[in-house]
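**Student:** let me see the structure of the following:
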Amino acid sequence: MSFFIKNKNVLLTLISTILYFLFAYFLERTEFYKLTFLWVFLFGCFYFLIKQNNLSFTSLAAISILFRLIFLFSIPNLSQDFYRFIWDGRMILKGFNPYLFVPEVFIQQEFYPISQASELYQGMGELNGSHFSNYPPLNQLCFLIAALFSSKSIFGSVIVLRLLIIFADIGILYFGKKLLETLNLPIKNIFWYALNPFVIIELTGNLHFEPVMIFFLIWALYKLQQQKWVLAAILIACSISVKLIPLLFLPLFYQWFVKTNISTNKMKQSASEKDIIWKFTQLKKRIPRLSELSKLFLFYSIVLSTTLLFFLPFYASELIANYTNSVSLWFKDFEFNASFYYLFREIGYLFRGYNEIAILGKILPILTILFLIVISLFRKNKTMIQLITALLFGLCFYYFTATTIHPWYLATPIILSVFTKYKFPIVWSLVVILSYQGYSNPTWKENLWIVAIEYSIVFSFLIYEIKNINVKKLTI
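**Tutor:** The predicted structure follows:
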């Protein structure tokens, strides 16, 4: 016992290993109290581990990989999306376009085009199996790789998918460390992401492909910091082609490219002349030079053309309609773990007597676009830290107003927070476990009081951080 007391890091690693093992192999999604107990204790171990000064970067990296490998042979227990991943990959392997065929149709016609089709359909559920795939092309490539290595075993496919996610997280560790070094930030900051129980459980454990998207995004930001913006544009397109979320970031790159440094004329002038020159100088500063606009235009062109190029192998006349219809479900049909949307919905019930999701689902994305435009034009986003902070708040504004926030969505705010002064996404990753309360009910129903507790904690910590950071700025 004295050995463990003297070596807290060994004890914390051992306890975490046991808890992760229990989580991976002995937990059902409906066991909310057991789930919460394991989650909270894992976060406690995570916090004390990351605060250990005697652990090197290499040791923490090895521990984070160890925790992920614990899940290697487990079947995801908090999400059933992986069944659809396997379905899509096997469909592509058989020559079917996943954007043109709905699983439900094959099952209804009793035509089974792939191995274990019935099991996969039952696993993904009727809701997932009743619409066209909405996973972008590079995500589909991951599914295809799983099908290539394991076309007849769900268990084998799960292992391949999980290895891809683990490799992506190792890549995030590598480029995240490099980016932190170039920004003169502590390299151990990356472990707020890499050792976070939320990240390990929701992404590695439950096979959500945010790590692959984040890998390309962090690599792109690192290359952008090196002024290699062409490669950065290609990498951002790769990120978009795994998950569409980085599309929201595109307006925020405006100031990164449009930078003007105009020196003032220090010759002797009268007060009126100085006033005129000062106003003229300020006006010029607001007008981007042609070369800068050209570079920005090329950057956007490379991102969008590369993204379209990835979709090209799947092109068909029905592709756009099918894909947009599937994506639109997240705006006009689905509701889960929302914050401000639930408030707006209750106001709609109060005055109109029915759910206003059809209207709110159109208005709220417009608010996000307006917010992104405002911070793109009027907030300083010229340094990499300023840019990443803008990405963080732009994305969180979207999440705060969205109709559906699944827990794994928080992976991107968490990694962005690593490079900023803000840690509210870490707090959010702790309390998001409350959203699983709905699964403890046989009929699945959210308790809005619990949702309110979750977001009250998140917003309280966010306000605290904003006030605290602003006070520090004033005292410097």
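
**Student:** could you use CA atoms for every contact and neighbour count after this?
**Tutor:** Will do.

**Student:** please settle this for me: is residue 277 part of a strand?
**Tutor:** No. Going by DSSP: H, G, I helix; E, B strand; the rest coil, the assignment for residue 277 is helix, not a strand.

**Student:** tally of neighbours for it?
**Tutor:** When neighbours are defined as other C-alpha atoms under 10 Å, residue 277 has 15 of them.

**Student:** how far away is it from residue 285?
**Tutor:** To residue 285, residue 277 is 12 Å away according to C-alpha to C-alpha, to the nearest Å.

**Student:** residue ranges for the helices of the stretch 201-350 of the chain, please.
**Tutor:** 210-225, 229-240, 254-257, 271-286, 290-311, 319-332, 340-352 (DSSP state H, counting those that start in this stretch).

**Student:** now render these as CSV, adding distance to residue 448.
**Tutor:** Output for the helices of the stretch 201-350 of the chain, formatted as CSV (distance: least, C-alpha to C-alpha, whole Å):
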stretch, distance to residue 448
helix 210-225, 27
helix 229-240, 32
helix 254-257, 39
helix 271-286, 46
helix 290-311, 38
helix 319-332, 19
helix 340-352, 9
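
**Student:** and for comparison, fold this next one:
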Amino acid sequence: MRLLVRSVGGLLLTAGVLYLGYLVDRTDFHSLFTAVAAAFLGYLLIVWRPVATPLRYWIGLGIVLRVLLVFAFPQLSDDVYRFIWDGKLVAAGHNPFAQLPAYYLEAGHSVAGLNQALFNRLNSPDYHTIYPPVAQAVFTLAAWLSPNSWYGAAVVMKTVLLLAELGSVVLLYRLLGTFGLPPDRVLYYWLNPLIIVEIVGNLHFEGMMVCFLLLSLYLLTKSRYGGAAGAMAVSIASKLLPLMLLPFLLGRLWRRSFWVFFGVLGVATGLLFLPLLLGSGFIEGFGGSLDLYFRTFEFNASVYYLLRAYGYYELGWNQIARFGPLLAQVAAGLIFIVALADRRTDWRSLPGLWLAAFIIYLLCATTVHPWYLAVPIALCGFTRWRFPLLWSFLIMLTYVSYTVIPYQENLLVVAVEYGLVAGCYVWERQTAKKERPARGADLQM
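**Tutor:** Reported below is the predicted structural model:
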């Protein structure tokens, strides 16, 4: 019976993922969310209890689904067009941070492949790019291998992310073994529909960040501090977010190889960013984009939306320019306080602390897209917490915002999302207090 239930789960997961990868219309929320619900029901049937079927079968299913999505052009995100734009710029010898996209449509500034058709598909043409050097390198590889086809460029980038995902599943499996945790927890990440659809399916480089973050953690557990630092540098150069996790390494490395790790990290990060730093405009363009991100963009936020409502009540207009940077500072301060309060030096407790840091960041963020949950989903398997898995389902409700153009958020949906996630967290915390205390990472947060 259990095998039958999981087989049905596999079919539901497959059907939902393939529909979201190939057939979905982002403006048709009813069919979109029906597919999401089917995929997550299948996921739940597979991971709810220890897997009776050999684990390799389910890992194989995750590989097959990702391989199939390599050949589907992104359906739920238009970020791919900026990736192609940036890749063509770098391939032609230009710094993607130096000028706004409209500059290359002017007479005398043209670059092969950067035309009005591609420009019209950019979702933020009035802003400098915000993607770090590892992501830019993948964009450039795609532009070089497929200079005349958007689809071909997307396939190249998806193939790279597929390789990163394969690295992640191997590292998750090994880390679970290192920490003495059930190996089937690898499926929390590996078969999660959000992960499959958003990373390989919709081309989000959180997959690259997760892979090298896990590699860094694995190498730390093996006392290979130089390699761990190099992997952390690549993770940072894929997405900047792992920077906020570094305070949790200070105490753990102080009596080990503090200077080796942070010395190699500094050099490796500098070398990765060096090609962009050598060109003009990187500091102004990249720094300006980060500043605008915190002061301008808002989507699916929690604490910020409460402050925004207060701002409207207080002054009568949106005060994101005030509250966005303030919340970023609050998040940084809280993360640093949590890191300073931690006195442990073991590696098993680290994933739980990193999970706490990411949750703090997301609660203080002005923008929370579904793929931002990639790291919490990857880390929760090392802890007792499962609310990130519920969140990975509920956050897909935010696609209701795209049923109209331009998109318009339904704040009731946002309230339901965060209310249920908060309720799940409280329930898990109360349950933890009643049970016999476990050791290490299972008590984090």
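
**Student:** what TM-score do the two superposed chains give?
**Tutor:** TM-score for the superposed chains, counting by TM-score structural alignment, normalised by the length of the second structure: 0.93, backed by 437 aligned residues with a C-alpha RMSD of 2.0 Å.

**Student:** still on that earlier bit, joint contacts of residue 277 and residue 285 of the first structure?
**Tutor:** Applying C-alpha atoms under 8 Å, 6 or more residues apart in numbering, one finds that no residue jointly contacts residue 277 of the first structure and residue 285.

**Student:** measure how buried the counterpart of residue 305 of the first structure in the second structure is and give me the count.
**Tutor:** The equivalent of residue 305 of the first structure in the second structure is residue 267 (alignment by TM-score structural alignment). Number of residues near residue 267 of the second structure (other C-alpha under 10 Å) recorded here: 13.

**Student:** distance of residue 267 of the second structure relative to residue 261 of the second structure?
**Tutor:** 10 Å.

**Student:** list the residues that contact both of the two?
**Tutor:** Residues touching both residue 267 of the second structure and residue 261 (C-alpha under 8 Å, 6+ apart): there are none.

**Student:** what residue of the first structure takes the place of residue 188 of the second structure?
**Tutor:** Aligned counterpart of residue 188 of the second structure in the first structure: residue 192 (TM-score structural alignment).

**Student:** doesn't its match fall inside a helix?
**Tutor:** Yes. Secondary structure assignment places residue 192 of the first structure in a helix (three-state DSSP).

**Student:** just give the nearest non-adjacent residue to it, would you?
**Tutor:** residue 418 (6.6 Å; C-alpha to C-alpha, 6 or more residues apart in numbering).

**Student:** go ahead and confirm that neighbour touches residue 196.
**Tutor:** No. In this structure residue 418 of the first structure lies outside contact range of residue 196 using C-alpha atoms under 8 Å: 11.6 Å.

**Student:** the match of residue 188 of the second structure contacts residue 425, doesn't it?
**Tutor:** No. With contact defined as C-alpha under 8 Å, residue 192 of the first structure does not count as touching residue 425 (10.0 Å).

**Student:** those two: which has the busier surroundings?
**Tutor:** Legend: neighbour count by other C-alpha under 10 Å for residue 192 of the first structure and residue 425, higher for residue 425 (23 against 19).

**Student:** before we move on, which element is the more buried one in?
**Tutor:** According to DSSP states H and E, residue 425 of the first structure maps onto helix 424-431.

**Student:** which positions in that helix come out as buried?
**Tutor:** Judged by neighbour count (16 or more other C-alpha atoms under 10 Å), helix 424-431 of the first structure contains these buried residues: 424, 425, 426, 427, 428, 429, 430, 431.

**Student:** nearest residue to the residue opposite the third one in the second structure once aligned other than its sequence neighbours?
**Tutor:** The one in question is residue 426 of the first structure. In the second structure, residue 426 of the first structure lines up with residue 389, judged by TM-score structural alignment. Leaving aside its chain neighbours, residue 389 of the second structure sits nearest to residue 377 (6.3 Å; criterion: C-alpha to C-alpha, 6+ apart).

**Student:** quick one: map the one you found onto the first structure.
**Tutor:** In the first structure, residue 377 of the second structure lands on residue 414 (TM-score structural alignment).

**Student:** is it true that that match touches residue 425?
**Tutor:** Yes. Using C-alpha under 8 Å, residue 414 of the first structure is in contact with residue 425, at 5.3 Å.
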